Structures are given as structure tokens and as C-alpha cells.
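**Q** coordinates only, sequence not included:
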């Protein structure tokens, strides 16, 4: 198969080919760009390999443009990168690698094109297109990557046990590619993942979470998580999620499998949002169910307080997994803590007070909270799901009405602590906080409207009841 015509549509390839020829270097397009080309997918990241110095090749290519092209050189790795318009061009010399058992960092030596391709992770990434004059545009596919693309299979070029033992991160990458491309993993390759899962211990949490977040962001993330579970990788870095799996039965009473329920909720969220942190809220919404699981003869299985305990678990999980310890973590924590509240309103008689409190507590996260709650309505009984969702529609309409009327989302007290202190000549104290709290409760209960006039009137009533008088009386 020859891609000369396709390469000629992009002047970048002509320039790289000319630079390689002037330096006397065998030069090739390799890896993901070749894979995507065969799949009919556009790619702006292009990797070039030459038999020789990739840095020299990059420098020669940079000089060939009529305008300045930013060049980044990484001498320690023998690589260089050019950025131009939407393109990222990476250059590296062909190399062979060997590994020590305690590290995934290889000992790198110069190598041939074949040695360079065989060190790559999967057959679908181990193809090259020649940029040399004698066979320009020719596809080189020594490990039948084309065949595996057609079969939709992820497979390693060499013995998978060696590939994964040498660089255990490739096990995460195998599952990530399978999830992104909707491919299967070759049985022998998957068996090697199970055999080498323990090797993931030598991989940094930062590397693991980068791959995991790409799986979380796929169209159907449950596929990737099922592979992580079956491959024993999830057990190595996310035991809390593994603990969700399983069903206990007492006196013929069973609870649902919370692992597979969580995956269904995650898939439901993925259908309506690409937001990574809303998806993480779906992953963690029931994370404390194993810790709060109890059996009661009358009630059966209960998980009382799992939303609060789960919220307390979120910071520790984020910290260990090297997820951001900032507003994004707090957003996930808030949704985990509140995820039962809207569903409880479906079951109960909905009061304006309960709706105001939910709007107050959720703030700007209310819309995402409602998406999570809708996703959390799962059952094998389709009629039951339909009935719940219809009731949930009513709750959402009521929330909208209450918000338009009372404006309690991101509620800011109409009377500040400073105003209370100035009005009554008070210093910072518990009394000031009590006055503010009672005003807030009165607004949330609907006793007064959310405006300064009614709030100030109530402030004076409360303060006088406590024995304080305004200074201007």
C-alpha cells in the first residue's frame, strides 16, 4: 500500500523528506498518525523517526521554512518538537530499548527501523510510512497492524508478557485504546495484563491518572472500567471502587451490585455531559456504600449516611490518585454529599422550603447535580424508571419556579455581619452569627422574602429579643 498521493497533499512531508535526504538519513512517519490515516481520522500530531539523529533532522526541517518555527530540543531523550499552526511534529532517532525490573525507564540505544517498531506498544502503532526517495509513501507493516485495525484488536508486536513487564503503563494504554476505539483486546495480550497487573506498582500515580481520565472521557466509559476490573489493574490503584463489586444475600434479601450500578450511572452521565468532574462525581457517588452497608431484618440492606461518608472520602481519593485538590475536588465532593437530596424530593411531598434549601446548598452546581441524579435512577424495571423520571421532571419544574421567585441559588445574606455590628454596636461574636443564621433560616423557610428590607426588619426584631438595641434609636 502506498500513500504518496496522500502525503503530497501536505507540504510538511515534502520538507521532512527533503531534510532527511540532505542529511543522508532514512526517514519515516510512524505511530499514531499512520494508524489514524488508515482509520480515516484526521491527526495534527505527527511523529517522525529517522535512522540517525532526530534532533538534527528537526533542526534541518525548522530551517527549511520561510518563517520562524518554534523548536524545542530534549537532548536527554534525543527528541525534538516543532509547533506550527495546529500541528505538533515530533522527531526522534530510531532506537532499541532494554529495561531493568524495578523501573519502566528504558536503557536506550541507537537502532534500526525494525528495532524501533518492535519496541512500540501495539501493532496498530507499529507501522511506518517511508519518506525516502526509493519507496516514498510505502507502508511498512512488519507486525500486521493493518490486519489488527480491520479486526478491531489491540495486540502487542512482541511477547505481551515482556512488553507489559518492561513498561507496565502499556497495560493502561491497552485498555485506554480499546475504550477510545471500541476495540477488543487480543486474548493472549489480555491474559498478559492479568499476569502483570502487579507491575503497575512501579508506575507513578500521575501517569496512571492521565490514562484513567482518558478512559473516563470515552463515549462509554463502563467498557474501559470493566476491562480494568477484569484485568486486575483497578485493584492496584483504586481498591475503593473494587470494593463496590459483589452482592450479599441474607434471608433471601440481596442488594444490587454497586460496582455495576456505578458504571451504569457513569454511562448515563456520559450520554449528557463531557465534563470530566461530573463523570468523577458519578464514579464516586456511592463509594462509601461498602463502609456503610448494614442488614436489618425489617428494612433489609441499608447504606445510611453513605453520601456524607462518601463526601469525606473524596479528598483522600483525589490526593492519592493525584487528581486536583482544588475547586474541582470540592465540586465532586459537593455532588457526592448532595446526590440523594433531589431523589428524596421525588418520594416526598415537595415543599418550597425543601427546594429552597437544596438550591442554597447546591448553588451553581444544581444543574450538574440534577444530571447526576437523573443518571442515578437505574432499575431493570423500565416502568419504575419511567415513573421516577416523570416525577423528577416535576421536581425540576418546581425548582425552577422557586429559584425564579426566591433567588436562593448562590444565596448571599441580604444583611451582612458588618451591618449587624454597626447597627447594634457589637464586636465579632456568637450573637452576630446567630442573627445572621436566623435571617437565613427565615428566608429558606419562606417566612420572609429574600430582600434587604424584610431582612433588616427581622434583624431588629431578633436583636431586640436578644437584648440589643440599634445605636440610632
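**A** Cool, got the structure. If you're wondering where the values come from, they're calculated on a predicted model, not measured in any experiment.
**Q** okay, CA-based contacts and neighbour counts for the rest of this
**A** Noted.
**Q** List the residues that contact residue 374.
**A** Taking CA atoms under 8 Å, 6 or more residues apart in numbering, we find residue 374 in contact with 389, 392.
**Q** I believe it is in a helix; please confirm or correct that.
**A** Yes - residue state for residue 374 (DSSP: H, G, I helix; E, B strand; the rest coil) corresponds to a helix.
**Q** Now do the strands in the stretch 151-300 of the chain.
**A** In order along the chain, the stretch 151-300 of the chain carries the following strands (DSSP state E, counting those that start in this stretch): 153-154, 184-185, 249-250, 253-254, 294-296, 300-302.
**Q** Comparison target below:
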């Protein structure tokens, strides 16, 4: 069947065995390219064949090969049971792991390839359970129909290179649309996380989601609440780290799913009236996220992207209507940092990640006190000290937070931040600003003051750090004099 996109082969009709066995020239080129970049596939398939089993490359691996973006993660499906898969891959692979074996998946590594081999499955989900009850299937058709989207429900039997596409995945791939193999209602009832996957794939692939799929997401959004926080978090991370996160986040918000997993985001859609005007915080947030992405230097940065997404979530709780018609959000950065910590903890993020993101949210407004550059050197030192290892990200977040259409104002803010970064760089050259320590350490403080270890030492150390921040490096004699002068005031 001809297709408007000559780079993608036409879909195979489920009823046409002839189409299955006689791939078009374009199909053959696509499959050959897939096998060229994954030479281990034929070798592994022959081993399965010799053992009396079939093996097919499946799902995302086939999709990505047809999109020209296949990496080194390869997914296979087979009629062999997990114990048989282990017998086949153990003598062949460089390493084998059984983490997913309860779900029929055996993982292994061969050269630079990470491989997963999963037995045909026919999953039955308890409608109140967070995990599937796995039962094994007997055919690849049964396996493909249970997959999330048609573009992930294609396979290539190896080594004979037989292309299988019973649900029109190639056609949907060409149209850049996400549909489910069966009804979306059945699919999402089986695994509600697939609703988040729809948003994630839209963000990753820049695909549209079919109207009936969106309708099912809206009708069944509440089902996401039975999914574990860890699975929701992992799916959210993939979406946020995708090339087009705005697209996926919009779908989560518009479908009502975000209300269940990240309610702080839809809460940014603040009501506005003709008397009290302020920027659209929701749209502003999505723009800040995109502008932060533009400043990334070494690939997607989860900490920066989360901070950009959450930086203003304190605004709804702090909004006040002033008498002069203005709207204020006093201390929204402090409130937002607490809300960030609470939400990320609920989603089971690591303590370090929670700490880093909430710190950036707390500090994202600090620069606006810089004004026209009247900060003292001590204020610049405190800015760097408080940012700590997040200073570079804070630079990017602060710059991204400027979404004004007033070019004059935007240029002024940019120049002011340029000036701050230059001052930071000069001070860092002078005094290694990122590793600020008092001029006297704890042992020296105890010796000079003739005191034993205890709270007084910590108090003195903190005072010496404040002096260091305020005045910069001091000669030892001056530091000792300052310590004794302060100690004399402590009674």
C-alpha cells in the first residue's frame, strides 16, 4: 500500500498474509537498517531458533528504528518461558539479570547493547491493584494487542525478518498520532499509567494524541490514583526530560490527570479579572521551562527542569489583591520551596533531589534585590554561599524567569545579571568564593578562646563565617582580634 511518507513503509493488513511475507522494498530497507545497527539480533535469534523457540524485535525498538533513532536498548519478545530464556542467554551474554523475571522479562548485556527478552504476555490487571497479574500468552498477536499504543505494537520476527503490524502502527507512525491497539478504555483500565505514557510519548515524539484517547483520559483520570508514586514519578521524569515537555504537561493538565499527580501545576491557572491584572502564571511557567531547556549545555537537566516547573507554585497561596489594583505574591518563593519539598517527597524523589530543587525554588527571586548593581561584595558572597553547588543552575533559572515581552525591561534584566555574574567571577578569582571558610577553624577557635568543644565553638565559628562574608579574607592577626572582640561581648 503506498504511503505519503516514502521513508516509512506502508502498514500491513492484519488479514493479508501476503503483505506479511512480501515486504515492500522500503520495508526491507527499514528492517535491514534496523539489523545493521543491531548486529547481535540475528545471533541471538539463531540461538532461540536452535532451541525450538521464536524471537522478535518488538515495541519501541521497532518504532525507533523506523524513526531513525534506535539506540543500544533492544526489546525482544519470545514464546520461550523465562527459565528457557535464561538457559539460552547465559552462555551468550556478557551479563544477565533477573530483576524483571516475575513479569516474564530477562535482561542481559552483550557488547554495548542492553537487551530485554520478555515472554509473550496476556496480562490481567486487578482493577484495584497497582501491579499486573502476569499470565503468559501463546502468540505474538496476543502479545501485541496488550501493548500501550499502536506505534509500539509492531514487531520483526528474526532471523527471517518477517514484519508484523496487526494494528496499523506504521500508518499511525506516518501520521504522527498515538492510538491504542484496542479501545483506550480497556487499555487504561488494564494499566492506568498508560494515560501518563500518552502524555510522555507526545512530549518525546512530538506526536498528537487521538481524540478518543484524550476523551478516555479525561473520563478515567481518577484511575491514575491506584498507580504507585514511584511509577508516576518515573513517568513524569521521562516527560519532563523529553524534547517537548510543554506538550505533555498540557495534556496532563487538560485531561485532569495532573490534578491527581501534580496538582500544583493546574493550580497555577489563576482566575483573573478586569480590575486586578497579572501575568498568566501557568503559561509563564511553561515558558520558563522551555527557556531553561534552551540554556542547558550538557543534555537534559532534571534538577533545572523541575525547578523551572515548580518555581512559582507558591503564588496561588500568596496572591493578594492590593488597593491600587496591583496583585502581590509576597514570599511565594519561601512558600513554594516548602510546597516543592512536600510534593517531591510524596512522589518519592531522593532526598538530595528534593533538597536541590526546593533550594532553587527558594532562591529564584534573590537576584531581583540586586537592582542596578548596588549589592555589596558581602551580599554577592552570601548569594554564592546560599546557592552552593546549585549556583550554575540558579543562574539559568533566574535568566529563564524573565518572560516579559517588554524588550527594554528584558535587556535591562539581562545586563544586570551579566554584571552580577561578572562580579561573582572576579570575587571567585580573588578568594575561591565557592569554598568560603572562616579565617579560623574550630580547633583554632578553641585554642584562642581556651574553651572546650561544645555549642560555644559552633557559635564562634558561625560568627567568624559572618565576618568572613562581610569583610572578605582577613590576616590571621586581624581575625584573632575580631574573634576576641566578639567573645568579649558574650559575657
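**A** Nice, thanks for sending it over. These figures come from a predicted structure and were not determined experimentally.
**Q** Please work out the TM-score for the two chains.
**A** The TM-score (TM-score structural alignment, normalised by the length of the first structure) is 0.89; 458 aligned residues with a CA RMSD of 2.4 Å.
**Q** Tell me which of the strands of the stretch 151-300 of the first structure is the most buried.
**A** Of the strands of the stretch 151-300 of the first structure, the one with the most neighbours on average (mean count of other CA atoms under 10 Å) is strand 153-154, at a mean of 25.
**Q** superposed on the second structure, where does that strand end up, distance-wise?
**A** Superposed on the second structure, strand 153-154 of the first structure shows a mean distance of 1.1 Å to its aligned residues (mean CA distance after the TM-score superposition for the first structure).
**Q** which bit of the second structure covers that strand?
**A** For strand 153-154 of the first structure, the aligned range in the second structure is residues 177-178, judged by TM-score structural alignment.
**Q** outside of the matching stretch, which residues touch it?
**A** Contacts for stretch 177-178 of the second structure (CA under 8 Å, 6+ apart): 149, 150, 151, 172, 198, 202, 207, 208, 209, 210.
**Q** In the second structure, which residues correspond to stretch 232-244 of the first structure?
**A** With TM-score structural alignment as the criterion, stretch 232-244 of the first structure aligns to 256-268.
**Q** Endpoint to endpoint, that stretch covers what distance?
**A** 14 Å (CA to CA, to the nearest Å).
**Q** which parts of it are buried?
**A** 256, 257, 258, 259, 261, 262, 264, 265, 266, 267, 268 (16 or more other CA atoms under 10 Å).
**Q** Is the third one in contact with residue 267, as I believe?
**A** Looking back up the chat, that one is residue 258 of the second structure. No - taking CA atoms under 8 Å as the definition, residue 258 of the second structure is not a contact partner of residue 267, at 9.7 Å.
**Q** Could you check how far the equivalent of residue 55 of the second structure over in the first structure is from residue 346 of the first structure?
**A** Using TM-score structural alignment, the equivalent of residue 55 of the second structure in the first structure is residue 27. Going from residue 27 of the first structure to residue 346 of the first structure by CA to CA gives 64 Å.
**Q** Compare the two and say which one has the larger neighbour count.
**A** residue 27 (30 against 18; other CA atoms under 10 Å).
**Q** Now for the aligned residue in the first structure for residue 347 of the second structure: which residues touch it?
**A** With TM-score structural alignment defining the correspondence, residue 347 of the second structure maps onto residue 321 in the first structure. Residues near residue 321 of the first structure by CA under 8 Å, 6+ apart: 205, 206, 209, 237.
**Q** In the first structure, spot the helix with the most residues.
**A** Longest helix of the first structure, by residue count under DSSP state H: helix 382-406.
**Q** how big's the offset between the next helix-or-strand element following that helix and the second structure?
**A** Counting by DSSP states H and E, the next helix or strand C-terminal to helix 382-406 of the first structure is helix 417-424. Aligned to the second structure and superposed, helix 417-424 of the first structure gives a mean residue distance of 2.5 Å (mean CA distance after the TM-score superposition for the first structure).
**Q** quick one: helix 417-424 of the first structure to chain centroid distance?
**A** The chain centroid and the centroid of helix 417-424 of the first structure are separated by 46 Å under CA atoms, centre = their mean, to the nearest Å.
**Q** pretty sure residue 367 of the second structure is touching residue 401, no?
**A** No - using CA under 8 Å, residue 367 of the second structure makes no contact with residue 401, being 10.9 Å away.
**Q** quick one, what contacts the residue nearest in space to the middle of the first structure?
**A** The residue lying closest to the centre of the first structure (CA atoms, centre = their mean) is residue 213, at 3.4 Å. Neighbouring residues of residue 213 of the first structure by CA under 8 Å, 6+ apart: residue 276.
**Q** One more pass at 10 Å, please.
**A** If you count contacts by CA atoms under 10 Å, 6 or more residues apart in numbering, residue 213 of the first structure has them with 176, 221, 276, 277, 279, 280, 323.
**Q** Figure out the helix or strand that the last one lives in.
**A** When you say that, I think you mean residue 323 of the first structure. Judged by DSSP H and E, residue 323 of the first structure forms part of no helix or strand.
**Q** And residue 272 of the first structure, what's its match in the second structure?
**A** Taking TM-score structural alignment, the alignment pairs residue 272 of the first structure with residue 295 from the second structure.
**Q** Report how many residues lie close to the nearest residue to its match once chain neighbours are set aside.
**A** Nearest residue to residue 295 of the second structure in three dimensions, chain neighbours excluded: residue 396, at 6.4 Å (CA to CA, 6 or more residues apart in numbering). Close neighbours of residue 396 of the second structure, defined as other CA under 10 Å, add up to 19.
**Q** Residue in the second structure paired with residue 302 of the first structure?
**A** Match for residue 302 of the first structure (TM-score structural alignment): residue 328.
**Q** Would you agree that match is in contact with residue 321?
**A** Yes - counting by CA atoms under 10 Å, residue 328 of the second structure touches residue 321, with 6.5 Å between them.
**Q** so what's in contact with these two at the same time?
**A** Joint contacts of residue 328 of the second structure and residue 321 (CA under 10 Å, 6+ apart) do not exist.
**Q** Grab the nearest non-local neighbour of residue 261 of the second structure.
**A** Of all residues not flanking residue 261 of the second structure in the chain, residue 232 sits nearest, at 7.4 Å (CA to CA, 6+ apart).
**Q** if I line the two up, what does that neighbour land on in the first structure?
**A** When the first structure is aligned by TM-score structural alignment, the residue opposite residue 232 of the second structure is residue 208.
**Q** again, but for residue 425 of the second structure
**A** Aligned by TM-score structural alignment, residue 425 of the second structure pairs with residue 400 of the first structure.
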